[in-house]
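>>> I'll drop the sequence and a predicted model, then ask my questions.
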Amino acid sequence: MTRDAAIRLDHFMARANAAYYSSRDPFADFITSPEISQMFGELLGAWVAVTWQRMGAPDPFILAEAGPGRGTLMADALRLLSRVAPACYAAARVHMVETSPRLRQAQATALAAHADVVAPVWLDAVPDLPPGPLVFIANEFLDALPIRQFVRTADGWDERMVAGEVFVTRPATDLPASGPPATRDVPEGEVLEICEGALSIARQLGARLSHGDGVALFIDYGYDGPGWGDTLQALCDGRPAWPLARPGMADLTAHVDFAALAIAAREGGCATWGSVTQGAFLSALGLFPRAAQLARNQPGDVARQISEAAQRLAAPDRMGGLFRVMAMTAPDVKEVAGFEGVTPLAPDHAGMGQHRDRAGEG
């Protein structure tokens, strides 16, 4: 590829990740929270049950997961629901937002035990979700969405482009009309990342939740504040790799800008809760009592493994601090499980008119 043939980073990332997820087993390169311990999915199942009850126990309701991986989280959640909240379990209409045929098959296998009661439906994109009361979960979904990178200059912004295996910069000609480039005071020479897909999803869900029952939950690694910096990373064969080398052979991700995500959601018309750390969220849901319950009467090595898994998920210096959790609700919702003591931020009515016409974007 010549310098003249340089392409936008988000276009490169979209093609590379589409090839990667369609041809490789991503779990050979990384492990997600549901794969670390059943406790993660069980706690999310309990969260679903409490959320459903607070919504008035609608029957039916849509239980959706975006980026479901192998289906482990949903399988653990449904197993918990079938045991302790059978009415919620029976009312659930499971929808999985997944484009990879390989992963869809893995998810079907993971959920086979529930197919007679809550047979899943697969969709290609979040806007394809049908209308109705919604409980939406996205764990490590946003980090794989394509990003753009802009570099602050003395005169404005340049955009980083991909030319072969190197970055080149060009004067930015189509900056997003709103969001961090317009609002964030970034030092000269620093990189600002924008995930337009994530912001669009936040606005879409914000518009949906603004006038109907439902809660959306996002769990991902990222930051909550006016940050900047290059967070693009690649994993290939379980090891860090140069992101522009061997496209389609590595998993490309970037940290989630939860502050920008929350602003976009409120522009859509909903309220936002957090973000809070994953450790705080899981602790509020009862992670450590659940770990103690599972470890009781187990052999010493098994008990230690359960305790270590809980620490890995929640410790501040591990996933508990690196990952963050944010909820989106209708403006009149008074409480969300896991966010006790958190004050929700109200919709941005000033921005709703500006973005309402974008609610259907993909």
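In hand now; what should we look at?

>>> CA only for contacts and neighbour counts going forward, please
Noted.

>>> residue contacts, residue 148?
8-10, 159-160, 193-196 (CA atoms under 8 Å, 6 or more residues apart in numbering).

>>> nearest to residue 228, of these?
Of all the contacts of residue 148, residue 193 has the smallest distance to residue 228: 6.9 Å, by CA to CA.

>>> Distance check, the closest one against residue 147.
6 Å (CA to CA, to the nearest Å).

>>> For this structure, which strand extends over the most residues?
strand 214-223 (DSSP state E).

>>> continuing past that strand, what's the next helix or strand?
strand 233-236 (DSSP states H and E).

>>> quick one: that next one to chain centroid distance?
Centroid displacement of strand 233-236 relative to its chain, using CA atoms, centre = their mean, to the nearest Å, is 18 Å.

>>> ok, structure two:
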Amino acid sequence: MADLKTILLGRIAQTGPMSLSDYMAECLLHPDHGYYATRDPLGAEGDFTTAPEISQMFGEMIGLCLAQSWLDQGRPAPFTLAEAGPGRGTLMADILRATRAVPGFTEAAEVHLIEASPTLRAKQRALLGDAPTWHDSITTLPEDQPLFFMANEFFDALPVRQFIRTGPAWSERMVGSENDSLAWGLGKPAPHPALVHRLEDTKDGDLIEFCPAAAPIIQAIGARIETHGGTALIIDYGDWRSLGDTLQALSAHEPVDPLDSPGMADLTTHVDFEALANATPSAHSRLTAQGVFLERLGITQRAQTLAARLSDAALESHIAAHRRLTHPHEMGNLFKVLALFPKGKPPPPGCET
């Protein structure tokens, strides 16, 4: 069977250069060679580590935040408890464990996981059992009940298009071929209606990123929340508005060239949270640094409680995990939190309007 690089070079030879969005989709989701379709990418033996894998405290804080929002909205039952991109299922397992202390919450929750990877679905089933309902897309989540939703490092993996400004027009960055290797190129300058607002804050030569898939997903989530109630927590690395090339490829926790080994490395970009906020029909919070969000929820007090039971190497690892999640020079400022909630209702704990 041909490898993905050979397949992509053949496609380019037949139909011409492809957008970065198409390239990312093939690298991540190709059924035979896609990164997420063929492996468990998490942990020390994988290519990256997410917050739920660093410490149980992350999931505990998220679970109690969602539970308090559920209480604030009148304890609706039943409700959809959903996660997009749930990895090994660690975050959902921690959420369910932490919220068992909230009367009625887990009994009313119907767990749904949005996961495209067969490998990761198997990991999730091994941890969570057969109780969750799995989905390929957010659009198939239940439409007629409140939605309490979590997405941690989900939007950063959605394919993006990149454009470089040329006067009032934009040249799209494309993936083509050169000397039997994948290579970058540029399309012809042309106006782009979705990028008109970026003419006000960019200059010639600036590169911006645009994620076509993000707005429809947020619209679907926000519409369910606005109509039926609920809360969404979007946690990812990025900022209010993207500027510059943020594409990165990781393999064995080290950066690699995104074009070198398609399908063998994780590809991500920084999330443009302004685009998400503008797309939701619900209310949304201010963008909040992850460290601030977790501290408002009481992660330091929880860390101190857990530390009292630990010693030696286990204690040192625990302290390092707390620092990694919250410190401004680690994940604390790099990762941001955006909450969605119904208009007229309070934002979830840890977030402000």
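Noted; the coordinates are in hand. No experiment lies behind these values; they were computed from the predicted model shown.

>>> quick one: TM-score?
In this superposition the chains share a TM-score of 0.89, using TM-score structural alignment, normalised by the length of the second structure; 330 aligned residues with a CA RMSD of 1.7 Å.

>>> Next one: the closest residue to residue 29 of the first structure other than its chain neighbours from residue 24 of the first structure, what distance?
Distance criterion CA to CA, 6 or more residues apart in numbering; nearest residue to residue 29 of the first structure, sequence neighbours excluded, is residue 238 at 3.9 Å. Distance, residue 238 of the first structure to residue 24 of the first structure, using CA to CA: 12 Å.

>>> same thing with residue 279 of the first structure?
From residue 279 of the first structure to residue 24 of the first structure the distance is 30 Å (CA to CA).

>>> So which of those two has more stuff around it?
Higher neighbour count among residue 279 of the first structure and residue 24: residue 279, with 26 against 16, using other CA atoms under 10 Å.

>>> In which helix or strand does the more buried one reside?
With DSSP H and E as the test, residue 279 of the first structure turns up in helix 278-284.

>>> how big is the offset of that helix relative to the second structure?
Mean deviation of helix 278-284 of the first structure relative to the second structure after superposition (mean CA distance after the TM-score superposition for the first structure): 0.5 Å.

>>> what does stretch 256-263 of the first structure give?
Stretch 256-263 of the first structure sits 1.0 Å off on average (mean CA distance after the TM-score superposition for the first structure).

>>> so where in the second structure does that stretch end up aligned?
Under TM-score structural alignment, the counterpart of stretch 256-263 of the first structure in the second structure spans residues 271-278.

>>> what's the answer for stretch 94-106 of the first structure, then?
The aligned range for stretch 94-106 of the first structure is 111-123, by TM-score structural alignment.

>>> Now do the buried residues in the matching stretch.
111-117, 119-121, 123 (16 or more other CA atoms under 10 Å).

>>> Next: stretch 203-222 of the first structure.
Neighbour counts over stretch 203-222 of the first structure (16+ other CA under 10 Å) mark 203-210, 212-222 as buried.

>>> quick one on the thing from earlier: list just the nearest of the buried residues of stretch 111-123 of the second structure to residue 143 of the second structure.
Once CA to CA is applied, the member of those that ends up nearest residue 143 of the second structure is residue 112, at 12.5 Å.

>>> hmm, who's touching the helix holding residue 279 of the first structure?
Residues contacting helix 278-284 of the first structure (CA under 8 Å, 6+ apart): 40, 43, 219, 313-316, 319-325, 337-340.

>>> next SSE after the host helix or strand of residue 126 of the second structure?
If you go by DSSP H and E, residue 126 of the second structure is part of helix 118-128. Proceeding N to C from helix 118-128 of the second structure, the next assigned helix or strand is strand 133-135, under DSSP H and E.
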